[in-house]
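In: Have a look; sequence and predicted model below, questions after that.
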Amino acid sequence: MTSKIEVLEAALTSALGDAAVSVTTALGEVTVVVKAAAYLDAMRTLRDDPALKFDQLIDLCGVDYSTYGEGAWGGLRFAAVSHLLSLDHNWRVRVRVFAPDDDMPVLASVTGIWRAANWYEREAFDLYGILFEGHNDLRRILTDYGFIGHPFRKDFPISGYVEMRYDPEQKRVIYQPVTIEPREIIPRVIREETYGMK
């Protein structure tokens, strides 16, 4: 007897063909990695193919893989990961696509397929610097419009580059370089020999 996940894997492999780099299952969840060049067509296929019918985009987020696996990662740095839901078939899939250029990560926008992608793609742009080609309003959504950098990138400093404060002389909020000295905090753990025993 074929399980529901095996049916989904077969349908994904058949529908996506060469656009899929891999279709894997782990912990009861199916993940499809698609080629960046075929990303838009693959997402449209996932929505429109009658055997799949992924009509809802549940989530889309950016990922920075630069230090993934204790730094052992050797692949591309930035990816967009989407979670799709099919109401008709009652199944889910995770779709991962890697931006081909680490210095300027650009992927196609799926806002024309699922309107819900609008704010998700803006968030991925704001926090990771992933550009979505074809998005008609790609601007910051969580950080200030004058913010410098992308705070979820692994190489972004914890203290940031600038800080803001209210200046009573100018009677307005101003930005200035960070005044905090960077330091490494190492937790100190002291335990007694009989700690936790009675």
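Out: Good, I have the coordinates.

In: C-alpha only now, for contacts and for neighbours.
Out: Will do.

In: And for residue 104, the neighbour number?
Out: 12 (other CA atoms under 10 Å).

In: Helix, strand, or coil at it?
Out: Assigned by DSSP: H, G, I helix; E, B strand; the rest coil, the conformation of residue 104 is coil.

In: any idea how far it is from residue 185?
Out: Using CA to CA, to the nearest Å, residue 104 is found at 33 Å from residue 185.

In: How about residue 179: what's its closest non-neighbour residue?
Out: Leaving aside its sequence neighbours, residue 179 sits nearest to residue 163 (CA to CA, 6 or more residues apart in numbering; 8.0 Å).

In: That neighbour reaches residue 173, doesn't it?
Out: No: the criterion here is CA atoms under 8 Å, and residue 163 misses it with residue 173 at 10.2 Å.

In: The two: which has the busier surroundings?
Out: Ranked by neighbour count (other CA under 10 Å), residue 163 and residue 173 place residue 163 first, with 14 against 10.

In: Give the helix, strand or coil label for residue 147.
Out: Taking three-state DSSP, the label given to residue 147 is coil.

In: Equivalent analysis for residue 187, please.
Out: Strictly by three-state DSSP, residue 187 counts as coil.

In: List the residues that contact it.
Out: Residue 187 makes contact with no residue, according to CA atoms under 8 Å, 6 or more residues apart in numbering.

In: take the one below as the second:
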Amino acid sequence: MSTYAVTPAAIEAAVRAAVGDKVKALSTTFDQVELQVSAANWLDVAQVLRDAAGCQFEQLIDLCGVDYSEYGAGLYEGPRFAVVVQLMSIALNQRLRVKLFLDSDDFPILSSVAGVWSSASWLEREAFDLYGIVFEGHTDLRRILTDYGFIGHPFRKDFPLSGHVEMRYDAEQARVVYQPVSIEPREITPRIIREEHYGDLH
């Protein structure tokens, strides 16, 4: 068992050898190796990354959605949604980030890897709840953070800051009721007042 992290170049070589022609992009930034593969190949690649001798990424430590709709001040023209996965190999003391751009902006879908890494189950539910990304093959894909009956996906860039509905307890009805949001949308710009020599060192 390794007692030190292998170099990014060695991780890249091992991943490229294991994944082969399914690699869309493979690079290192700030000592973090990132692999891009197509959404269609994700399930097969996930199993390879877990089992291949030079990879052995036996733990999925994070999975999240990304909405690129406002990326680059509106100049970005690629797919709107992506899923980013962080993998770790305890046996080889190495990490890998996998980025998967999803084919549809209207109905983002990706194969579930909860059968490959059980830790993916709750994280895929979070990405479904917050971004509306559907994980095909997930055995219990339902909301996990928002309330019952919640409308929309709150981490999407086009979701209103105040939401769509609000809930409150109604004492007369002795139950929780839902109603349209009563908060007026507004933008608050803080006023900064500083003394004349604020921050001077002398």
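Out: Ah, there it is. If you're wondering where the values come from, they're calculated on a predicted model, not measured in any experiment.

In: Got a TM-score for the pair?
Out: The TM-score (TM-score structural alignment, normalised by the length of the first structure) is 0.95; 196 aligned residues with a CA RMSD of 1.2 Å.

In: before we move on, the earlier item: who's in contact with the alignment partner in the second structure of the residue nearest to residue 179 of the first structure?
Out: Per TM-score structural alignment, the equivalent position to residue 163 of the first structure in the second structure is residue 166. Listed by CA under 8 Å, 6+ apart, the contact set of residue 166 of the second structure reads 178-182.

In: and what of residue 43 of the second structure?
Out: 111-113.

In: average distance between the helix or strand containing it and the first structure?
Out: In this assignment (DSSP states H and E), residue 43 of the second structure forms part of helix 42-51. Compared with the first structure after fitting, helix 42-51 of the second structure deviates on average by 0.7 Å (mean CA distance after the TM-score superposition for the first structure).

In: what does that helix correspond to over in the first structure?
Out: Counting by TM-score structural alignment, helix 42-51 of the second structure corresponds to residues 39-48.

In: So for the matching stretch, what gets flagged as buried?
Out: 39-40, 42-47 (16 or more other CA atoms under 10 Å).

In: Is it possible to get TSV of these that adds distance to residue 130 of the first structure?
Out: Output for those, formatted as TSV (distance: CA to CA, whole Å):
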residue	distance to residue 130 of the first structure
39	15
40	16
42	19
43	18
44	21
45	23
46	22
47	23
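
In: re earlier: which of the contacts of residue 43 of the second structure also appear as contacts in the first structure?
Out: Comparing those with the first structure on both residues aligned by TM-score structural alignment, their matches' CA atoms under 8 Å, the contacts found in both are 111-113.

In: Which of those residues fall in helices?
Out: Using DSSP state H, no member of those sits in helices.

In: Just the ones of those residues in strands?
Out: residue 111 (DSSP state E).

In: The aligned partner of residue 119 of the second structure in the first structure: what's it in contact with?
Out: In the first structure, residue 119 of the second structure lines up with residue 116, judged by TM-score structural alignment. Counting by CA under 8 Å, 6+ apart, residue 116 of the first structure touches residue 57.

In: So residue 116 of the first structure versus residue 82 of the first structure, what's the distance?
Out: With CA to CA as the criterion, residue 116 of the first structure and residue 82 of the first structure are 11 Å apart.

In: Spit out the residues that contact the two alike.
Out: Common neighbours of residue 116 of the first structure and residue 82 (CA under 8 Å, 6+ apart) are residue 57.

In: okay, now residue 122 of the first structure: neighbour count?
Out: Neighbourhood size, residue 122 of the first structure [other CA under 10 Å]: 23.

In: what do you get for residue 114 of the second structure?
Out: So residue 114 of the second structure, with other CA under 10 Å, has 19 neighbours.

In: again with residue 150 of the second structure
Out: Around residue 150 of the second structure there are 15 other residues, counting by other CA under 10 Å.

In: That one maps to what in the first structure?
Out: Alignment note: residue 150 of the second structure maps to residue 147 in the first structure; criterion TM-score structural alignment.

In: and the counterpart of residue 75 of the second structure in the first structure, helix, strand or coil?
Out: Aligned counterpart of residue 75 of the second structure in the first structure: residue 72 (TM-score structural alignment). Classification of residue 72 of the first structure using three-state DSSP returns coil.

In: residue contacts, residue 72 of the first structure?
Out: Residue 72 of the first structure neighbours (CA under 8 Å, 6+ apart): none.

In: can you tell me which residues contact the most centrally placed residue in the first structure?
Out: By CA atoms, centre = their mean, the first structure has its centre lying nearest to residue 62, at 1.8 Å. For residue 62 of the first structure, the contact set (CA under 8 Å, 6+ apart) comprises 78-81, 124-125, 127-128, 130.

In: What of residue 120 of the second structure?
Out: If you count contacts by CA under 8 Å, 6+ apart, residue 120 of the second structure has them with 60, 62-63, 112-114.

In: same deal with residue 45 of the second structure?
Out: Counted by CA under 8 Å, 6+ apart, residue 45 of the second structure has contacts 19, 22.

In: what does the residue nearest to the centre of the first structure align to in the second structure?
Out: Looks like residue 62 of the first structure aligns to residue 65 there (TM-score structural alignment).

In: if I look at the spatially closest residue to its match that is not a sequence neighbour, how far off is residue 39 of the second structure?
Out: Nearest residue to residue 65 of the second structure in three dimensions, chain neighbours excluded: residue 83, at 4.5 Å (CA to CA, 6+ apart). According to CA to CA, residue 83 of the second structure stands 9 Å off from residue 39 of the second structure.
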